[in-house]
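S.K.: Provided below are the primary sequence and the corresponding predicted coordinates.
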Amino acid sequence: MGAVLWLAACSAVVVESDTYRYACGILALTGLYFYLRMTDRPSISWVGWLCMGWAAYAFAIFLVMFAFWPGHPIGESEFLYCFPLFFPVLGFALSIYWKSMERIIAAFHIGALLMLLLTTRFREVASGETVRPLIQNNQIHGAVCCGILFVTSCFWLLHYVTEKRSDRTMATISFLVAPPVMALSLFCIYGAKSKGVWLALGLTLPLLAILVLRRLKMGKGTLVFAVALAGLLLGTYAVRANLDQFAGPTVQAAETMLWSAGHDGGAAADVAATIASSSTPISMDERLQLWWNASELIASSPILGWGNEWLNQWHHAKYGSIKYDLMHNGYLEILVRYGGVGALVFLFMLAVFIRSVQMACRDGIIPPCAFYAYLTVLVFFALTLLSNSNNRLAIGESLALVSSAFACACHLFIEQRRRAVANGDATESRDIAQSIA
C-alpha cells in the first residue's frame, strides 16, 4: 500500500491532477502515526525544525494579514509556502518504505513509458506541430515533466550499467525501459515547443554529461557521450527550420533588447520599449509585463515582501491590467511574497537538502546515481523557473514534497548512523520499519 501511495505522490509527472496531494496527506498521517508509536523514536533534527519553523512563519503571516485586512483576495497557491511543515514527517514515512525504493522507481518508469507510448502524438510532432505531452494542462507543463523523466531515466539506467552487484531483474527492466523513455521524452520536449524548457534542458545537459562521464570509465564514457552528442546534434540540425520558426522571433527580440540596453534611458526604458513593440512575440511581451509588475512590488518591499497582500498591490503596478497574476518566474513568486529573507531561507533549505543527499551518497546509504539524479533534476527544474512559475504547478508541488522527503529521509539515516557510531555500535543503523514493528 505504501509503495502505491509513493507512486501516486509522483503521479503529477505524468498526469496533472491533485492525486499527489491526497497521497502525500495520507503518507504524512501514516508517518506521524508510526513515529508516535515508536518507543525509541528518533529526535526531530535541526533540519526538521528549520522546515517546520519556516512553515509556522509563513502561516503566521497569512493569519495576521487575514485577520487585520479581511476581505482582500487570496492567491491560488499561498499555502504552497507552508508545505515545509510536512517535509520531516514525509521523510520519516519514506524511510519506512526505504527497502522498496528500487521497485517503486522501476514501477514509476514503467508507468511513464506506457503513458508516453499512449499519449505521444507521433505524426503531429513529426510534422512540426505543437503538442501537449503526457496528460498535462498545457505543453509547457508537459515539457517540464518530460525533462524530469529524461534525467531520472538516464541515471536509473546508469546505475545498473555501473553497479556490478545490482539486481539482474531490475537491471534488465532498466535496460528495456530507460532508453525509450529518454528518447520519447526528448521527442515530446521538441514537440511541446516550450522555449524555456529547451533552454533549461540545454543548460542542464553539460552537468548531466559531466556526471555520466564521472561515473563511467573514461573510454566507455567518452564513446557513449560522443554517440549521444552526435545524435542530438543531428536531430537538432534536421529540425532546425522548425526550431527557428518557433524560437527565432523571441531570440531576435531578446537580442534587440539586450543590445540596446543602457543606450537610451536605461534598461527600464529598453524593457518598456520591447513591451510596446509590435514585433515582440506575445508570450515574451506578457512575461516582460509580469516581470515588470513583480519588480515594482519587490522594490517597494524588498526585505520581507508583501505576504498575501501582494495581490492587492499587483493591480496598482504599471501593467496591473494584464489578465494574469501568475508571474511566470518562480523566484519572483517568492521574492514578492517573502522578500529577500524568504528567498535566503529557501536557498539555505535547498542547500541543506542537497548536502544531506550528498552525505548519504558518501556514506553508502544511497548509490551515487541517486544523488546525481537528485541534483540534476533540481538544477533542471530551477532553470525552468526562470521562465515559468512551475513551483506553483502540480509538478512543482509534487517535486517539492517528494524531493524534500527524500532529503529528510537521508538526513534521518545519517543521524542514526552517527548515533550508532557514538554508542560504539559497529553495525549499521537499525531498520526503521523493523523498529516500528
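M.R.: Arrived safely, thanks for sending.
S.K.: all contacts plus neighbour counts: C-alpha atoms, from now on.
M.R.: Fine.
S.K.: roughly how far out does the biggest helix by length in the chain sit from the chain middle?
M.R.: The single longest helix within the chain, with elements called by DSSP state H, is helix 330-362. Centroid separation for helix 330-362 versus its chain: 12 Å, with CA atoms, centre = their mean, to the nearest Å.
S.K.: elements contacting the helix or strand just after it?
M.R.: Sequence order places helix 368-384 as the next helix or strand after helix 330-362, per DSSP states H and E. Where contact means 3 or more CA pairs under 8 Å, 6 or more residues apart in numbering; DSSP states H and E, helix 368-384 is packed against helix 139-162, helix 195-215, helix 330-362.
S.K.: and here's the other structure:
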Amino acid sequence: MISKTPEGASRAPLHRTRMAELVVLLCTLVLVSTVWVETDLYRYVLIPLVAVGLTTYFLRQDFFPMIGPIGWACLLWPVHVALRYLWVEHIQPDSTGGSAEGVYMFTGAYLTVGYIFFLYRNRLQRLLLPFFVISLVTLLATVQLSGMLDNENTRVEFLFHNNLIHASIGAGFILIAAFCHLLWLLDRRPRELPLYWQQLFLLLAVSLFALLGIVVAASKGVWIALLAALPLACFAVWTETRGTTRLLLTVAGIVAILTMALVFGARIEHLIGNEMASAWALIVELFSGGPVREVVLNKIESGALPSTFDERMRIWWNAMSIWRLDWLFGQGIYWENLWEQTRFADIGFELMHNSYLEIAIRFGIVGLIFYAILFGWCLYQMRRATIEGLVERKLYLFLMLSFVFFLVTMTSNSNIRLAIGESYMLVVGGFGFFAYYLRQWSATQPSR
C-alpha cells in the first residue's frame, strides 16, 4: 500500500529524482565511451544531459551561478561558426560545404555539461568502477598478443575504433585514468574501502593491457605523447605519494621501463627509427639557414622520406598553403574547395592529420587563440578549485596528464574532429565550468 504525500509537502527537484540520476549517470558513461568504441552516441546523450541541466538551472531558486565571460564566449562561438558558414555559402555558391564543420559548435554545450557535473558531483564517482571494468573487458577481448615481439611492421587492431591510431589514443586515456585512480587508491588504507585489493588488481590489469595494446598498435604519435606525459607522471608519484608507496612505485616504474626497452626495444626501433632519423635530418636542414618553404618542398619531392612521414608532410604543405591565404581568420568552410588547388591535392586525404591545422585553415589565428584561452581557463579553474580543497587532487592530475597527452597527439592526428577528441573536449570543457560553478557555490557557504 502506497501512502499519500502529505498535503503541502514538496516533491524532490527533477535532478534529485532516482530516474533523472540514473539517466544522467548512464549518459555520462556513454559520453566517455569513445575510449572503447568509435560511435556518435556521445552526441546523442548530450540531449538528455542538456535537457536536465537547463531545466534545473532555470527552475532552481537557491543557486543560480554566473557563466562569466568565457561562458558567453562559448555560446557566441557557435553563432560565429554558423554565420561564417552562411556567409561563405552566400559569397561562394560553389562551396562544397566543408567537412565535419558542426563539431566546432560544441562549445555551446560545455556550460551545461559542467552544470551537470556540478549537480551530480557527489555521485559521479560511482562511474569509476564500471568504467574500469568495461575497459578491462574490452581490452581483454581485443588485445592480440600474437606478433607483439615481431620486428616487422606489424600493427594489430584492438578496441572498437575505425583505425589503430584512434584506438591507441583511447587506450592512452584509459591508461592515464587508471594511473591517477591508482594513486588515489594507494593514498587510502585497505580497511577504508570495500574491495580495495580487487580494485588494485583491476587497475593494474587495465594499465598492463592498455599499454600492451598501445605497443601492438604501433601508433608512433601516441608513443611520443605518452613519453611527453611521463615526466609529469613521475613528478606526480613523488609529490602525491610518500614512504614505502613512493619507493615501490618508483622501482616498479623503472623495472617497467627497462622491461619495455628489453622486450620491445627492437620492434620500436624498427618501426620509428627511419622516421626519427628523417625528422632529425629535416630539423637540421631547417636550422641551416635556407628558406623554410624551399627546404621542406625539396625534402618532400626528394622521395627520401618514409611513406607515412611523407604523406603527412604533403598534407601539412597543402594545409599551410590554404592557411597562408588568410592567417588571421582562415577560410571557413571554403577550405575544401581550395584543397583541390593545392600542390599535393592528389594525396587522397582531406584530414589534416594535425588538429591545430584543422582549426587554422578554418578560423585562423583567431580560432587558435580562442581554443587556447578556453582550455587554459578550464585548467585554471580546476587548479583553483583543487587549491581551495573543492576538487580531488587526482582528478586535477588526470586532467593535466591527459591534456598534455591530448595536445601532443593533436600534432599528428585530427583528434579535434574525431569522436574521441570531441568527447574529451566536452569533458574538459565541462570540468572547467564545473569548477567555476563549484567555486561560486563555495563562496556562498558559511565559513567553517
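M.R.: Perfect, thanks for sending it. Everything numeric in this text was worked out from a predicted model, so none of it was measured.
S.K.: hmm, back to that, equivalent range in structure 2 for the longest helix of structure 1?
M.R.: With TM-score structural alignment applied, helix 330-362 of structure 1 matches the range 355-387 in structure 2.
S.K.: buried set for that stretch?
M.R.: For stretch 355-387 of structure 2, a neighbour-count test (16 or more other CA atoms under 10 Å) marks 355-368, 370, 374-375, 377-379, 381-383, 385-386 as buried.
S.K.: Next: stretch 319-331 of structure 1.
M.R.: Neighbour count says stretch 319-331 of structure 1 has 319, 320, 325, 326, 327, 328, 329, 330, 331 buried, by 16+ other CA under 10 Å.
S.K.: measure that stretch end to end?
M.R.: Start to finish, the residues bounding stretch 319-331 of structure 1 are 19 Å apart (CA to CA, to the nearest Å).
S.K.: Next, the residues that contact it from outside, please.
M.R.: Outside of stretch 319-331 of structure 1, the residues within contact range by CA atoms under 8 Å, 6 or more residues apart in numbering are 286-287, 289-294, 311, 314-315, 333, 343, 385-392.
S.K.: before we move on, the earlier item: and the helices and strands packed on helix 368-384 of structure 1 as TSV, adding distance to residue 405 of structure 1?
M.R.: Below are those laid out as TSV (distance: least, CA to CA, whole Å):
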stretch	distance to residue 405 of structure 1
helix 139-162	17
helix 195-215	23
helix 330-362	9
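S.K.: Please, a PyMOL command that selects the buried ones among the contacts of stretch 319-331 of structure 1?
M.R.: To isolate the buried members of the contacts of stretch 319-331 of structure 1 in PyMOL, using 16+ other CA under 10 Å:
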select buried, resi 286+287+289+290+291+292+293+294+311+314+333+343+385+386+387+388+389+390+391+392
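S.K.: Sort out which of the contacts of stretch 319-331 of structure 1 are in helices and list them.
M.R.: 286, 287, 289, 290, 291, 292, 293, 294, 311, 314, 333, 343.
S.K.: Alignment lookup: the fourth one to structure 2.
M.R.: Right, residue 290 of structure 1. Under TM-score structural alignment, residue 290 of structure 1 pairs with residue 315 in structure 2.
S.K.: Give the aligned equivalent of residue 225 of structure 1 in structure 2.
M.R.: Checking TM-score structural alignment: residue 225 of structure 1 goes with residue 250.
S.K.: residue contacts, its match?
M.R.: Counting by CA under 8 Å, 6+ apart, residue 250 of structure 2 touches residue 237.
S.K.: Can you classify it by secondary structure?
M.R.: Of the three states, residue 250 of structure 2 takes helix under DSSP: H, G, I helix; E, B strand; the rest coil.
S.K.: Distance check, it against residue 206 of structure 2.
M.R.: Per CA to CA, residue 250 of structure 2 is found 19 Å from residue 206 of structure 2.
S.K.: any idea how far the nearest residue to the match of residue 290 of structure 1 once chain neighbours are set aside is from residue 320 of structure 2?
M.R.: Among residues not flanking residue 315 of structure 2 along the chain, residue 352 sits closest, at 6.0 Å (CA to CA, 6 or more residues apart in numbering). In this structure, residue 352 of structure 2 and residue 320 of structure 2 are 10 Å apart, going by CA to CA.
S.K.: With residue 111 of structure 2 instead?
M.R.: Using CA to CA, one gets 33 Å for the distance from residue 111 of structure 2 to residue 320 of structure 2.
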